[in-house]
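> need a structure here:
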Amino acid sequence: MLDVHKIREDFPILKRKVNGKPLVYFDNAATSQTPQVVIDTIVDYYSNYNANIHRGVHTLSQEATDAYEVARKTIQQHFNAKHAHEIILTSGTTHSINIVATGFTNFLSKGDEIIVSALEHHSNIVPWQMLCERTGAVLKVIPMNEDGELLMDVYDSLLCDKTKLVFTNHISNALGTINPIEEIIEKAHKVGAAVLIDGAQSCPHIKPDVQALDADFYVASAHKLCGPTGVGLLYGKEEWLNKLPPYQGGGEMIEQVTFEKTTYAGLPHKFEAGTPNICGGIAFGAALEYMNNIGFDTIASYENELLEYGTKKLLEIEGLKIYGTSENKTSVISFNLENIHPYDVGTIVDKLGIAVRTGHHCAQPIMDFYKIPGTIRASFSFYNTKEEIDALVEAVKKAKMMLS
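As a prediction, the model looks like this:
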């Protein structure tokens, strides 16, 4: 069993007040909070061994290099990648997707097809649109239904010998829907297509096994996993990463440089040009260790309990509609009050110390599907409580009374 009150002691920010009220933080789908052990890791790096990596013979450089590469190994083991060099440390999910999208410029021709789902974050739409503009490839979309689920029969009809790449999120950031990525990957591979999975929203709730999934690429961000901002990962199968050209040129990603010709370093350095976010990478590893010590099965079970409780309580409010009602979803509730703009509700809720996200959540096609300007999104983490959900419900009731 998860002792939520003990866990909350690990997060200093949960002790603060906002607008004179105890902070209730329900914006975890945007960024999770950071436990003291990760904060201590950051402080320790800058206090004791701040130095550039992979380049120096001096002690601090060697210590920083060792810590950074241990973190890469921790990330490899967490995602069950076959090799540590299949883990590319990036600035986050968006950076990771752009590495792949840019690299595929070399592999696509006019008339080739790539498939995206209707549930994507903008960062898993725009890079592929740019790829199509560069190559003449055609972008196809797997549509969704009213419950926020993908229409898999349409996906079947979209797949053909022209399909070169399929990309979808593991979990929708806007609705919480858990997509059937095992089926998506298997069917794509049958027509010879590669698959990229956006795991930014899934990794806080699910421990992905990239080998079992047989994903060609899997991407995520540390700041949704109790880690720091500005660091994330691109997992790619070794054979794919060897095919892709470097994304950026500079130091570290080279083997040898002359004015006549440059040869590139092997994996993972080929994709890690320049000085990386060294501290961020080390802290990413510490964050994964922290969450694994709690246990992802324990986290998932507790968060599902919060989801069920929050859904039941919010639906008791007359005129409240939830968007994203798939049975297979995680701890995200997107909702609106009838005839009230989500921004107005979010503003009043904030005055009561409760942090929720309002707007289209960088998933504007989803909002267009529902013909709404956006939603109020409450996203729960393992350090949240049912008492906090009760506070949210009362705040929404108050907003309704004030704005009706």
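> could you use CA atoms for every contact and neighbour count after this?
Fine.
> for Asn293, grab the count of nearby residues.
Number of residues near Asn293 (other Cα atoms under 10 Å) recorded here: 9.
> I meant Lys321, not that one.
Counted with other Cα under 10 Å, Lys321 comes out at 15.
> let me see the contact set for it.
Counting by Cα atoms under 8 Å, 6 or more residues apart in numbering, Lys321 makes contact with 315, 335-338.
> show me where this structure has its helices.
4-8, 36-48, 59-79, 93-103, 126-135, 152-158, 181-190, 210-213, 238-243, 278-294, 296-315, 342-351, 364-370, 386-403 (DSSP state H).
> which of those helices sits closest to Tyr264?
Nearest of the helices of the chain to Tyr264, taken as Cα to Cα: helix 238-243 at 10.9 Å.
> packing partners of the closest one?
Contact partners of helix 238-243 among helices and strands, from 3 or more Cα pairs under 8 Å, 6 or more residues apart in numbering; DSSP states H and E: none.
> quick one: buried residues of that helix?
Buried residues in helix 238-243, counted by 16 or more other Cα atoms under 10 Å: 238, 241.
> sitting in strands, which of the contacts of Lys321 do you find?
335-337 (DSSP state E).
> one more sequence to fold, the one below, so I can look at both together:
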Amino acid sequence: MLMAVGITVFYIIFVWMVFFRFRWLKFNIVWGIVSGWVGLHLLLIFLVALRFYQPYTVDSHVIRSTIQILPRLTQPTILTEVLVEPNTPVRKGDPLYRFDTTIFQHQVDAAEAQLVAAEQNAKILQQDVAAASNAVIRAEAQLEYSTQQQKRFTDLVPQGGARQDELDRWNAQVEEDTAAVAEAKANLEKAQLALGSTIDGVNTGVAQARAQLAEAEYFLGNTTLVAPEDGMIVSQQARPGLVVGDVRLGAIASFVTAADPYILATFRQQNLKFVAPGQEVEIALDLYPGEIFKGRVEAVWWATSQGQYLPSGRLPEFVLPKLPGRIAVEITFDDPPADRILAAGAHAAVAIYTGGGESFAFLRRINIRLYSFANFIRPLDV
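Below you'll find the model as predicted:
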């Protein structure tokens, strides 16, 4: 900086001595143009230094995250109450909209009934296992008796103590009782399998009924929409009588969040040569003339739409743009003013101090403060 000032002052003194003090050369239009041309080029030292070491832009705005308020309901449902006023701050969890609960309350009631029935069925399955076990015991006892009778008559018939038809009858009875034991064991296995059908120790029928009840309660809960964060509804268009449901494609409102506002500023690409995260930033918001807010570079968005090609069957078409694409820089406030409204979309001027060319920085600080104070009278309309 001192060198640039020294060169400029030396040049002015040199011109003064040559043309006015000693009159070595006669000052005329030609020499005036030449002297001015050289002087303007000396001033480029200041321009280049400020441009690269303290980049400045007036193309910057306050950005706030927005959340699309979209009801998640399975049936077309009528909006019955609007519980929020537009442009009024609300806290996280505050109710915003309430929808008709009739259908969803019926679904919860039905799911609760199904859960009770499933729990009863699980108890019945336990009794089914006990009954099947008893049936197996009875069938095996009957088979044992038939087997003993078969053996007894088998010994008596050769000795003439019993008729052959009676032995045949017990032979048939043993086969019948054997089949009965097999059937009873199969029924017991079926009952045990039904009772053993569990997930984490819970009967699958009960688990399914609980899941259906939870789903019904979820959609019933969705009939009241609450604020996802601290913030506000800016443009209130939803009114009672609005029908929403599974066929609605768009949101019914946009919720502007209160947390973490930031500045998004765009710069010419060559101005970002030395810009990096963490560097000091000064912000002049049009909302607050005469004030300067402090911030830091959070990130440089190293991408623009000119660098994006979407998959398609068309060949690329290259057209020289009128202006090169600008690069966005994300800037966060060091200490967001709690007593000031940082409106989404608020316009601002931004100066970044990269740490280089510190002797020129005071010129940029003067520049941005002049912009801020000029907002008291600009634009010149009443």
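> and the TM-score between them?
Comparison of the two superposed chains (TM-score structural alignment, normalised by the length of structure 2) gives a TM-score of 0.21, and 135 aligned residues with a Cα RMSD of 6.6 Å.
> how about CSV for the helices of structure 1, with distance to Val166 of structure 1 added?
Below are the helices of structure 1 laid out as CSV (distance: least, Cα to Cα, whole Å):
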stretch, distance to Val166 of structure 1
helix 4-8, 38
helix 36-48, 35
helix 59-79, 20
helix 93-103, 11
helix 126-135, 10
helix 152-158, 10
helix 181-190, 7
helix 210-213, 14
helix 238-243, 14
helix 278-294, 28
helix 296-315, 27
helix 342-351, 33
helix 364-370, 18
helix 386-403, 37
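> tell me the one of the ones in strands among the contacts of Lys321 of structure 1 nearest Thr41 of structure 1?
Top of the list for closeness to Thr41 of structure 1, among those and by Cα to Cα, is Phe335 at 37.3 Å.
> quick revisit: buried ones from the contacts of Lys321 of structure 1, can you make that a PyMOL selection?
Buried members of the contacts of Lys321 of structure 1, defined by 16+ other Cα under 10 Å, are picked up in PyMOL with:
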select buried, resi 335+336+337
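> thought Thr168 of structure 1 was touching Asp198?
Yes. If you go by Cα atoms under 8 Å, Thr168 of structure 1 and Asp198 touch, sitting 6.1 Å apart.
> ok so, going back, can you redo the contacts of Lys321 of structure 1 as JSON lines with distance to Ala101 of structure 1?
JSON lines is the format used below for these (distance: Cα to Cα, whole Å):
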{"residue": "Leu315", "distance to Ala101 of structure 1": "41"}
{"residue": "Phe335", "distance to Ala101 of structure 1": "33"}
{"residue": "Asn336", "distance to Ala101 of structure 1": "35"}
{"residue": "Leu337", "distance to Ala101 of structure 1": "38"}
{"residue": "Glu338", "distance to Ala101 of structure 1": "40"}
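> and of the contacts of Lys321 of structure 1, the nearest to Tyr218 of structure 1?
Looking across the contacts of Lys321 of structure 1 and measuring by Cα to Cα, the closest to Tyr218 of structure 1 is Phe335, at 29.1 Å.
> skipping adjacent residues, who's closest to that closest one in space?
Nearest residue to Phe335 of structure 1, sequence neighbours excluded (Cα to Cα, 6 or more residues apart in numbering): Ile322, at 4.2 Å.
> what about that neighbour, distance to Arg377 of structure 1?
With the distance defined as Cα to Cα, to the nearest Å, Ile322 of structure 1 ends up 10 Å from Arg377 of structure 1.
> give me the common contacts of those two.
Taking Cα under 8 Å, 6+ apart as the criterion, Ile322 of structure 1 and Arg377 both touch 333-335.
> ok, then the element right after the strand or helix carrying Gly6 of structure 2?
Element membership for Gly6 of structure 2 (DSSP states H and E) is helix 2-16. Next in sequence after helix 2-16 of structure 2, counting helices and strands by DSSP H and E, comes helix 29-53.
> the very next helix or strand once past that following helix packs against which elements?
Scanning forward in sequence from helix 29-53 of structure 2 by DSSP H and E, the next helix or strand is strand 56-63. Packing partners of strand 56-63 of structure 2 (3+ Cα pairs under 8 Å, 6+ apart): strand 262-267, strand 347-353.
> can you put those strands in TSV and add mean neighbour count?
Output for those, formatted as TSV (neighbours: other Cα atoms under 10 Å):
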stretch	mean neighbour count
strand 262-267	23
strand 347-353	24
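> for Leu220 of structure 2, which of those is the nearest?
Minimum separation from Leu220 of structure 2 across those (Cα to Cα) falls at strand 262-267, 36.6 Å.
> the closest one to strand 56-63, inter-axis angle?
With axes from the mean of the first three to the mean of the last three Cα atoms, to 10 degrees defining the directions, strand 262-267 of structure 2 sits at 150 degrees from strand 56-63.
> quick one: neighbours of the residue lying closest to Val15 of structure 2 once chain neighbours are set aside, just the number.
Excluding the flanking residues, the one nearest Val15 of structure 2 by Cα to Cα, 6+ apart is Ser35, at 7.5 Å. Counted by other Cα under 10 Å, the residues lying close to Ser35 of structure 2 total 15.
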